[in-house]
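Q: Generate a structure from the sequence data that follows.
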Amino acid sequence: MAKADKTATMTRLHSAARLARTALASRLLAHGFYAGQDQIMLALDRHDGLTPGQLAARLGVRPPTITKTINRLQAQGFLEKRASEEDARQAHISLTDAGRDAIRAIEKSVRKTEKQALKGLDKKEQKQLHKLLARIEANLSGNSEAEAAEPAEAAEESEAEAETNRA
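A: This next block holds a predicted model:
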């Protein structure tokens, strides 16, 4: 096996991820969002009222990174911070009405990018790819396959719900 072949899978995986991020970033920028802001917005759409620490843990980033992005989104009018009733030092982050309205643009950008990325793959291949990517995520994060399947199932439910809403 040639030396280049030993890294071909990781090279392809990295390239596909980079191209997907670039395509999505371009679409999001048209709506005034920068890389990473969409993930915070979508996380809050699913679980409103999270603390910055909870957001950081869910998204796998450092708290200072989350704090900077939250502040930018708050300045744009998409998020608001509220002091916790239990501990005034702790803030809970919520979407504003403008933030909830912006979710539709973010989801549309994600759907268009996904459609572009999956062009030419039938439903069976898409489902297989989804399962394989979940397994790769589990391998790299140290989680079991069962733990990786949970987000995959949630994503399938979310997609089914989105299809119903579009109909």
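
Q: drop to CA atoms for contacts and neighbour counts, all remaining ones
A: OK.

Q: The residue nearest to Leu118 when sequence neighbours are not counted is in what secondary structure piece?
A: Nearest non-adjacent residue to Leu118, counting by C-alpha to C-alpha, 6 or more residues apart in numbering: Gln126, 7.1 Å away. When elements are assigned from DSSP states H and E, Gln126 belongs to helix 123-141.

Q: do Ser94 as well
A: strand 91-95.

Q: picking up where we left off before, Ala117 is in contact with the residue nearest to Leu118, correct?
A: No - contact criterion C-alpha atoms under 8 Å: Gln126 and Ala117 do not qualify, at 10.3 Å.

Q: ok, which stretches of the chain are helices?
A: 8-29, 37-46, 52-59, 63-75, 97-117, 123-141, 145-166 (DSSP state H).

Q: Tell me which of these lies nearest to Glu85.
A: helix 52-59 (15.7 Å; C-alpha to C-alpha).

Q: same for that closest one, what does it pack against?
A: helix 37-46, helix 63-75, strand 91-95 (3 or more C-alpha pairs under 8 Å, 6 or more residues apart in numbering; DSSP states H and E).

Q: Which one, of these, ends up nearest to Ala102?
A: Of all the helices and strands packed on helix 52-59, helix 37-46 comes closest under C-alpha to C-alpha, at 8.6 Å.

Q: How far off centre is stretch 123-131?
A: Chain-centre distance of stretch 123-131: 19 Å, with C-alpha atoms, centre = their mean, to the nearest Å.

Q: Following up with a second sequence; could you model it the same way so I can compare the two?
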Amino acid sequence: MDAEAEFGLNVPEYFFYLLFQAVRRRDAAFERALAPLELNLGQWRAISTVRRCGTCSMSDLAAFTAVDRTTLTRSVDQLVRRGLMVRETPATDRRQVHLTLTDRGRAMYDKAVDQLLEFNRTALEGVDETRRREISRGLATVIGNLAPDPKVAEALIRFEPDLMRAARG
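A: Below you'll find the model as predicted:
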């Protein structure tokens, strides 16, 4: 129980309970919003991450989306079949896979991101900028505490593909 009796659970447990509830409810609602574009949440995460990275390895995609590689491979396969993404294997290292968006993929991103921005505005209604920044700093600290390596944590927190590549050496 919360020592101050503000919450029904102790504060750390309540924090993660609310975080889980927020993420799950946001994901479910946003997936419904993506349905008219014939995208699911996993596909959107792949598209948006590759868009941010420019060219993205499967390892970076897995790290930035926090989705396992098997699920990502399925999503990427579907996006490649739809002509939204291309998968390339460099001649210098056949083990690597690089992903980039096609023109159609960038157009799909543009359509979906407009929905995302509107969706986020609605979800964050009543949470002022100061509080959003405070919560974001707190979550960044939690990620830093949980990531396996401080350099990986920094790359995740800053969403910087170059830092992730450097962290992996």
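
Q: With both chains overlaid, what TM-score comes out?
A: The TM-score (TM-score structural alignment, normalised by the length of structure 1) is 0.76; 154 aligned residues with a C-alpha RMSD of 2.8 Å.

Q: about what we covered before: using TSV, lay out the helices of structure 1 together with distance to Glu86 of structure 1 and mean neighbour count.
A: Compiled in TSV, the helices of structure 1 are given as follows (distance: least, C-alpha to C-alpha, whole Å; neighbours: other C-alpha atoms under 10 Å):
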stretch	distance to Glu86 of structure 1	mean neighbour count
helix 8-29	36	14
helix 37-46	20	18
helix 52-59	16	17
helix 63-75	21	16
helix 97-117	25	16
helix 123-141	33	14
helix 145-166	30	12
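
Q: mind putting those in a markdown table, distance to Ala88 of structure 1 included?
A: Output for those, formatted as a markdown table (distance: least, C-alpha to C-alpha, whole Å):
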| stretch | distance to Ala88 of structure 1 |
| --- | --- |
| helix 8-29 | 34 |
| helix 37-46 | 20 |
| helix 52-59 | 14 |
| helix 63-75 | 17 |
| helix 97-117 | 24 |
| helix 123-141 | 33 |
| helix 145-166 | 32 |
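
Q: Nearest to Lys81 of structure 1 among the ones you listed would be which one?
A: Nearest of the helices of structure 1 (C-alpha to C-alpha): helix 63-75, 7.9 Å.

Q: Give the aligned range of that closest one in structure 2.
A: Aligned by TM-score structural alignment, helix 63-75 of structure 1 corresponds to residues 69-81 of structure 2.

Q: For the matching stretch, give me every contacting residue.
A: Contact with stretch 69-81 of structure 2 is made by 42-43, 46, 58-59, 61-62, 85-87, as judged by C-alpha atoms under 8 Å, 6 or more residues apart in numbering.

Q: In contact with the aligned partner of Ile103 of structure 1 in structure 2, which residues are there?
A: With TM-score structural alignment defining the correspondence, Ile103 of structure 1 maps onto Tyr109 in structure 2. With contact set as C-alpha under 8 Å, 6+ apart, Tyr109 of structure 2 has these partners: 44, 47-48, 51.

Q: aligned partner of Arg24 of structure 2 in structure 1?
A: Using TM-score structural alignment, Arg24 of structure 2 pairs with Arg18 in structure 1.

Q: what do you get for Ile143 of structure 2?
A: Ile143 of structure 2 maps onto Glu137 in structure 1 when the alignment is built from TM-score structural alignment.

Q: Next: Phe15 of structure 2.
A: Checking TM-score structural alignment: Phe15 of structure 2 goes with Thr9.

Q: Same question for Ile157 of structure 2.
A: Per TM-score structural alignment, Ile157 of structure 2 is aligned with Pro151.

Q: that older thread, just confirm the match of Ile143 of structure 2 contacts Ala146, I think it does.
A: No - counting by C-alpha under 8 Å, Ala146 is not a contact partner of Glu137 of structure 1; they are 11.6 Å apart.

Q: Direction-wise, compare the strand holding Ser94 of structure 1 with helix 97-117 and give the angle.
A: 70 degrees (axes from the mean of the first three to the mean of the last three C-alpha atoms, to 10 degrees).

Q: Noted, bye for now.
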